[in-house]
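Q: Generate a structure from the sequence data that follows.
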Amino acid sequence: MSTSKPAENRPARLSTYADLARGGLTHDDIARLIASGELRRVRTGVYAHAADEGAGGGRPGEPTYERRRRLFVERTVAAAHTVEAGTVFSHASALALHGLPLHGLDLERPTATRHRAGGGSRRSSALTVANLPLDGVVQMLDGIPVTAPARSIIDVARTAGLESGVCAADQAIRRGLCTRRDLQAEADAAKGRTGVARARALPERTSGLSESVLETLIRLIVVMAGLPEPELQVRLEVRGGSRFRVDFYWPRWRLVGEADGFGKYGTGPDEIRENWVAERRRQAQLEEAGYVVIRWTWADLEDPGRIVRRVREEMRRQERLGLGPAAA
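A: You can find the predicted model right below:
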């Protein structure tokens, strides 16, 4: 068993009933604190100190997806106070505690694994538990046993889908939490388990260069549609000698792709406005240098076929101008 650094997204301070009772609180006291908003029940016998939060655990200005992640981490940490010995948090809960993306995952109940060779799983209203071998894959995060990043990613790919696994894998590799070789080893070890074909497909689909979930998803869409795989995070020179880094680049077509995710332009209105203007100026310079630029947002994921068609159309247009494979 190894030890890893704690995740950065810890929830509000939690206390068990025993903690509160040792502090002199009775059942009635706890009920009054819940009614006043100073405590929030997370699960049976575990409470969050929620005086600084809004109703239901919300925080001012917090995006919905961040709130869902934080509360899922909170439920996972709360479960760690009450589960039986030998329970190791895994799958989505392990990704959350490692601070990795949770794209496409069910965040209603924590997920864990117990060391049993027989396989299968069982679900209660508060916890989903798989029965799988855990030899050599357990780490500690702030005293909570979790499966290592590579194992957690492969488990998610098997049970939730390839996209969810690759989104987490790209960021894990980028942050140095695991390597493609680690992922391959865990995929090989998953032989005979549910969804092993997805697990085996994952390592070759990963890249430590993707900077966001949106970039990962767009890359998967275009590559799995049979389009050439783009180069990632390439620096392109424009007039005057400036060099701009772009998210995707197909060099034979001089085609650039940019993913405009939630945080690309900052947080405050002034910062967003300033960065948006700078980005549009940057695009104009790229186009003046002869590059074609396509931009995508999260809304474009609602129609993946449109993403593929746009790339193909721009490639064909460039080929008519003498670029692309025909010009090689």
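Q: Could you use CA atoms for every contact and neighbour count after this?
A: OK.
Q: quick one: contacts of the helix with the most length in the chain?
A: Identified as the longest helix of the chain according to DSSP state H is helix 269-288. Around helix 269-288, the neighbours that count as contacts under C-alpha atoms under 8 Å, 6 or more residues apart in numbering are 238, 239, 244, 265, 266, 292, 293.
Q: Stretch 193-212 too?
A: With C-alpha under 8 Å, 6+ apart as the criterion, stretch 193-212 contacts 119, 154-155, 157-159, 161-162, 165-166, 169-175, 180-181, 183-184, 187-188, 190, 216, 220, 232-233, 247, 261.
Q: one more time with 6 Å
A: 154, 157, 158, 162, 166, 170, 173, 174, 180, 183, 184, 187 (C-alpha atoms under 6 Å, 6 or more residues apart in numbering).
Q: so where do the strands sit in the stretch 151-300 of the chain?
A: Using DSSP state E, counting those that start in this stretch, the strands assigned to the stretch 151-300 of the chain run over residues 231-237, 243-250, 255-259, 292-296.
Q: Please provide the structure for the following sequence as well, for comparison with the first:
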Amino acid sequence: MRGSAYHRVWPDVYLPAAVVLDLEARSRAAYLWARRWGGVLGGYSACALLGADCPPRDAPAEIVVTTSHLRAPRGIRLRQDDLAAHECREVRGVEVTTPLRTAYDLARRGSLEDAVVAVDELAGRFHFAPEELLVMAERHAGARGCRRLPEVVELAEPRAESVMETRLRLVLVLAGLPRPVVQHRVRDRSGRLVATEDLAYPEHRIALEYEGHEHFTPERSARDAYRYTRLQDLGWRVYRYSRRDVFRRPTEIVAEIERALARPP
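A: Just a heads-up that it's a prediction; the model follows:
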């Protein structure tokens, strides 16, 4: 096992060297290390197993345990908490917190933006209302971080179709701009669907779109060009933003949309 064919991930836990040590692989390995103490994958590790696309790239593997005497190896986040039986489920042989419990845990920590991103992704993917987090908070009265749950729930939008779409929406809303409509359908004068916009201010005919890498294939670029032409013909103004824009120039985005809202449609 000490040869070049295997990685030593955690004490007594090895993986083949060919396995990419992404969050899911590290989380599975952490579960093998902790299962003797009844550990359950939680937080972003649960997201990775559940298929939710919200964990940060550098998120540590996270284990929820009921005992306080354990010391985790470097790279594992160990969290002591009490989990009810209905707050856990098995995913491909691994015990993880349920989507609702995972959203509840992530909504209570980290930045406000990261919390809303996690709730949007989990609530949209697993079809529960963000307000259910408030019901869970009543069952866990006094838990750390519960005071900000109402704000997270108010900002959440399960219809968001991507993490970056949520982040673009939060750039606007947290700066004080009106809340845009999510996944707004634009129809032509005959009632035919022209486009479904990520974010929109319909009364102003303003659309905002997050442009991920998938928008830059030749086929998608051609479709987008046709769609933008039809939107412009209907009097819509389309603002397109990239990941770099959202993270590096949020102030400019807010200023651009403020100016757009100030002009008549």
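Q: that older thread, filter the contacts of stretch 193-212 of structure 1 down to the buried ones and hand me the ChimeraX line.
A: A single ChimeraX command selects the buried members of the contacts of stretch 193-212 of structure 1 (16 or more other C-alpha atoms under 10 Å):
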select :154,157,158,162,166,170,173,174,180,183,184,187
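Q: Dump the contacts of stretch 193-212 of structure 1 into TSV; add distance to residue 80 of structure 1 as well.
A: Formatted as TSV, those follow (distance: C-alpha to C-alpha, whole Å):
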residue	distance to residue 80 of structure 1
154	22
157	24
158	24
162	28
166	27
170	27
173	27
174	28
180	30
183	26
184	29
187	27
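Q: Buried residues, the longest helix of structure 1. List them.
A: Neighbour counts over helix 269-288 of structure 1 (16+ other C-alpha under 10 Å) mark 282, 283, 285, 286 as buried.
Q: same thing with stretch 191-202 of structure 1?
A: In stretch 191-202 of structure 1, counting by 16+ other C-alpha under 10 Å, buried: 193, 195, 196, 197, 198, 199, 200, 202.
Q: again, but for stretch 169-180 of structure 2
A: By neighbour count on 16+ other C-alpha under 10 Å, the buried set for stretch 169-180 of structure 2 is 169, 170, 171, 172, 177, 180.
Q: Where in structure 1 does it fall?
A: With TM-score structural alignment applied, stretch 169-180 of structure 2 matches the range 219-230 in structure 1.
Q: now the helices: where do they sit in structure 1?
A: Using DSSP H, helices in structure 1 cover 17-22, 27-36, 64-80, 91-98, 149-160, 162-174, 180-189, 196-205, 213-224, 269-288, 304-320.
Q: gap between the aligned partner of residue 192 of structure 1 in structure 2 and residue 112 of structure 2?
A: Using TM-score structural alignment as the criterion, the counterpart of residue 192 of structure 1 in structure 2 is residue 142. Noted for residue 142 of structure 2: a distance of 20 Å to residue 112 of structure 2, by C-alpha to C-alpha, to the nearest Å.
Q: go on, residue 26 of structure 2?
A: Taking C-alpha to C-alpha, one finds residue 26 of structure 2 at 26 Å from residue 112 of structure 2.
Q: go on, residue 126 of structure 2?
A: 21 Å.
Q: Could you say which of the strands of the stretch 151-300 of structure 1 is packed most deeply?
A: With neighbours taken as mean count of other C-alpha atoms under 10 Å, the strands of the stretch 151-300 of structure 1 reach their highest mean count in strand 255-259, at a mean of 22.
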